[in-house]
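A.B. asks: Pasting a predicted model and its sequence here:
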Amino acid sequence: MPESTSDRAVLTARSIPHMILSDGSTSSMTGPPPPMPHYLTAEGRAIKRFAVEGNAILTGGAGTLALVNARALLEHGLSGLALFDLDPSHSGTEIESLKADFPHAAIHTVKVDVTNAEQLTTSSQLVARQLGSVDILICFAGVVGCTHAVDMSAAEWKRTLDINTTGAFLSAQAVARQMIAQGTGGSILFTASISAHRTNYPQPQAAYNASKAALISLKSSLAAEWAVHGIRVNSLSPGYMDTILNEGDGIEEARRTWAERNPMGRMGVPEELTGIVVLLASGAGSYVNGADFVVDGGQCCF
């Protein structure tokens, strides 16, 4: 349909919002961290450098990757933890183990659908009231499917992007609004994938690859926009991890291919992601913003 003169006039007369960047002063939300207390010993400085302070929300919180990293965050001092999941009960034993091992930490489970913006907002506010603040968000919620692109339904494509990409954005948006209201800043971490960096072989998974590549771009956009509020946004790109998602006789041949194409000759174990997660959640990552960390044993070398 031809563009009308009035439509064109409106278009050419528009103005666009501009990002506001921090000036980095000591009074800003991005000022340099205070120096280490002089009274600390070398051991004390080492502990404080990677101390995780405050409270965290983990989406996909009943999954293997979330639970392993939740434990690492608690080991480094996390005070409160909220595990968001569609069905937290399917990892009830593991969650009770966390509560038993860290009796001084407040650990909650919340039934949340990450594609539901209203649920995310309400749940984030609830967690802030229960724990006192929300300081860290790590998005583990995600789905993967292997379907030839010519056979993929529109519904499968949309579901994959709705959960992996839109779900991560809505989670970040809800938590960022809470962090801004608190005036405390914080750290947000997306779980992308090596699939965001190159096409996996042998499995066809165009929707998954696209959903994770979008997270890399989203991470950079939010890191630029939200730094002024003291919010750092980064992403983690794991390689093939040895979890239940990659088990079973049906994918034995694929597992062999993945190992043969990796310089280290194997998949990773979930604990090998915890170092980056602790880094980004702690004071040690205070100047890391808009970065993506590939943890894949060298798979992306090829």
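C.D. replies: Arrived safely, thanks for sending.

A.B. asks: make it CA atoms for all contacts and neighbour counts henceforth
C.D. replies: Fine.

A.B. asks: Let me see the ranges of the strands in the stretch 101-250 of the chain.
C.D. replies: With DSSP state E, counting those that start in this stretch, the ranges of strands along the stretch 101-250 of the chain come out as 106-111, 136-139, 186-191, 231-238.

A.B. asks: Can you check which of those gets nearest to Trp157?
C.D. replies: In terms of Cα to Cα, the element of these nearest to Trp157 is strand 186-191, at 18.9 Å.

A.B. asks: Mind listing residues that contact the closest one?
C.D. replies: Defining contact as Cα atoms under 8 Å, 6 or more residues apart in numbering, one finds that strand 186-191 is touched by 134-140, 168, 172, 179, 215, 219, 230-238, 280-281.

A.B. asks: now the helices: where do they sit in this structure?
C.D. replies: Taking DSSP state H to define them, one finds helices in the chain at 5-13, 42-49, 64-75, 92-101, 117-131, 154-161, 167-182, 206-226, 252-260, 274-281.

A.B. asks: Which other helices and strands does the longest one contact?
C.D. replies: With contacts taken as 3 or more Cα pairs under 8 Å, 6 or more residues apart in numbering; DSSP states H and E, helix 206-226 sits against helix 154-161, strand 231-238.

A.B. asks: want to compare, so here's the second one:
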Amino acid sequence: MYLQKFDLGGRLALVTGGAQGIGAACADALAEAGARVVIADLDLVAATTKADAMRADGRQAQAVALDVTDSAAVDAVAEALEAEGGVDILINNAGIVQSNMPAENCPDDHWRRHMAVNLDGVFFCARSFGRRMLARGRGSIVNMGSMSGLIVNKPQEQSFYNASKAGVHHLTKSLAAEWAARGVRVNAVAPTVIETELVSRVLKDIPEMERVWLDMTPMGRLGRPDEIASVVLFLASDASSLMTGAIVSADAGYTCW
């Protein structure tokens, strides 16, 4: 009974920013549970490479180019996938962070870029795919928030990123409240710092940041993409059928202190 709740057989899932990092891990988790997965990414070559690798492993996957900041492009992808039965699961994972920018020096375009990708993109995708889910009376949306939407990180200065992720959290709750009675659940994950290529590049330039992060984390380590993907799989599946509007912290205890 209980393991069956994680079975995603027959469902179509779309993962934004799914070509690498946390998004790629989410794609793997959903596919392993039986879903047909669409890797939606700004980098079509990387998305295609990921989809090809998944198919070679016996999974069902396809790639599509998508700029989540372009609402018309989002609508076009959502409409095209209706021919395949429509998206049942949406993972809003696409996001950016370019830290170490003091608020008083933050240019307009730096602020707007983070809001456009991290918050506008989540809304555009939730609105477009959610509208179609509502018409069918079912669907699960999982947004990628951050512990940075709950606390203020240090030592990096990133007010723009923190604000965008706090917006994702409240958008999650707002959509969940609007759509709960109509069969569409909306939840979010709030990860700690995760071992990805992006984080590795940051630590290569500023290695002292890792010491601060680990000192502030009860578990004393960073997270792995598969650990976040496991939470996403739970929220996407019927195993979390009573949950909507939840912000699930997966932060190695970071926000406990």
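C.D. replies: Received the coordinates, thanks. This one's a predicted model, so the numbers in the text were calculated from it and none came from an experiment.

A.B. asks: Got a TM-score for the pair?
C.D. replies: The TM-score (TM-score structural alignment, normalised by the length of the second structure) is 0.95; 253 aligned residues with a Cα RMSD of 1.3 Å.

A.B. asks: circling back to that earlier point, could you identify which of the helices and strands packed on helix 206-226 of the first structure is most buried?
C.D. replies: Across those, averaging neighbours per residue (mean count of other Cα atoms under 10 Å) puts strand 231-238 on top, at a mean of 26.

A.B. asks: That strand against the second structure, how far on average?
C.D. replies: Compared with the second structure after fitting, strand 231-238 of the first structure has a mean deviation of 0.4 Å; criterion: mean Cα distance after the TM-score superposition for the first structure.

A.B. asks: For Gln22 of the second structure, what is the corresponding residue in the first structure?
C.D. replies: Actually, residue 22 of the second structure is Ile rather than Gln. Residue correspondence to the first structure (TM-score structural alignment): Ile22 of the second structure is matched to Leu65.

A.B. asks: which residues touch its match?
C.D. replies: For Leu65 of the first structure, the contacting residues are 140, 270, by Cα under 8 Å, 6+ apart.

A.B. asks: just Leu14 of the second structure next, same as before
C.D. replies: For Leu14 of the second structure, the contact set (Cα under 8 Å, 6+ apart) comprises 37-40, 87, 89-91.

A.B. asks: What of Ala29 of the second structure?
C.D. replies: Contact criterion Cα under 8 Å, 6+ apart gives 226, 229-230, 233 as the residues in contact with Ala29 of the second structure.

A.B. asks: Could you check how many residues crowd around the counterpart of Thr191 of the first structure in the second structure?
C.D. replies: Using TM-score structural alignment to pair residues, one finds that Thr191 of the first structure aligns to Met144 in the second structure. Taking other Cα atoms under 10 Å as the neighbour definition, Met144 of the second structure ends up with a count of 26.

A.B. asks: same thing with the one 5 residues further on?
C.D. replies: Neighbour count of Gly149 of the second structure, defined by other Cα under 10 Å: 21.

A.B. asks: How about the contacts made by the closest residue to it other than its chain neighbours?
C.D. replies: Excluding its sequence neighbours, the residue lying closest to Gly149 of the second structure (Cα to Cα, 6 or more residues apart in numbering) is Ala166, at 3.9 Å. Each residue near Ala166 of the second structure by Cα under 8 Å, 6+ apart is listed here: 145-146, 148-150.

A.B. asks: Then Tyr240 of the first structure?
C.D. replies: Applying Cα under 8 Å, 6+ apart, one finds that Tyr240 of the first structure lies in contact with 246, 258, 267-268, 296.

A.B. asks: again, but for Thr166 of the first structure
C.D. replies: With contact taken as Cα under 8 Å, 6+ apart, Thr166 of the first structure is in contact with Thr115.

A.B. asks: same thing with Gly17 of the second structure?
C.D. replies: Contact partners of Gly17 of the second structure, counting by Cα under 8 Å, 6+ apart, are 23-24, 39-42, 92-95.

A.B. asks: conserved subset of the residues you listed in the first structure?
C.D. replies: Retained contacts for the contacts of Gly17 of the second structure in the first structure, judged by both residues aligned by TM-score structural alignment, their matches' Cα atoms under 8 Å, are 23, 39-42, 92-95.

A.B. asks: Just put those residues in CSV and tack on distance to Lys5 of the second structure and neighbour count.
C.D. replies: Converted to CSV, those look like this (distance: Cα to Cα, whole Å; neighbours: other Cα atoms under 10 Å):
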residue, distance to Lys5 of the second structure, neighbour count
Gly23, 22, 27
Ile39, 23, 30
Ala40, 26, 30
Asp41, 28, 25
Leu42, 32, 17
Asn92, 22, 28
Asn93, 23, 27
Ala94, 26, 25
Gly95, 29, 22
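
A.B. asks: May I ask which two of the residues you listed are separated the most?
C.D. replies: When Cα to Cα is used, the two most widely separated members of these are Ile39 and Gly95, lying 14.6 Å apart.

A.B. asks: Out of the contacts of Tyr240 of the first structure, grab the one that's most surrounded.
C.D. replies: Neighbour counts for the contacts of Tyr240 of the first structure peak at Asp296, which has 23 neighbours (criterion: other Cα under 10 Å).

A.B. asks: Which residue of the second structure is paired with that one in the alignment?
C.D. replies: Here Asp296 of the first structure is matched to Asp251 in the second structure, going by TM-score structural alignment.

A.B. asks: and of the helices and strands packed on helix 206-226 of the first structure, who's closest to Phe50 of the first structure?
C.D. replies: Minimum separation from Phe50 of the first structure across these (Cα to Cα) falls at strand 231-238, 16.2 Å.

A.B. asks: Having no further points to raise, I will conclude here.
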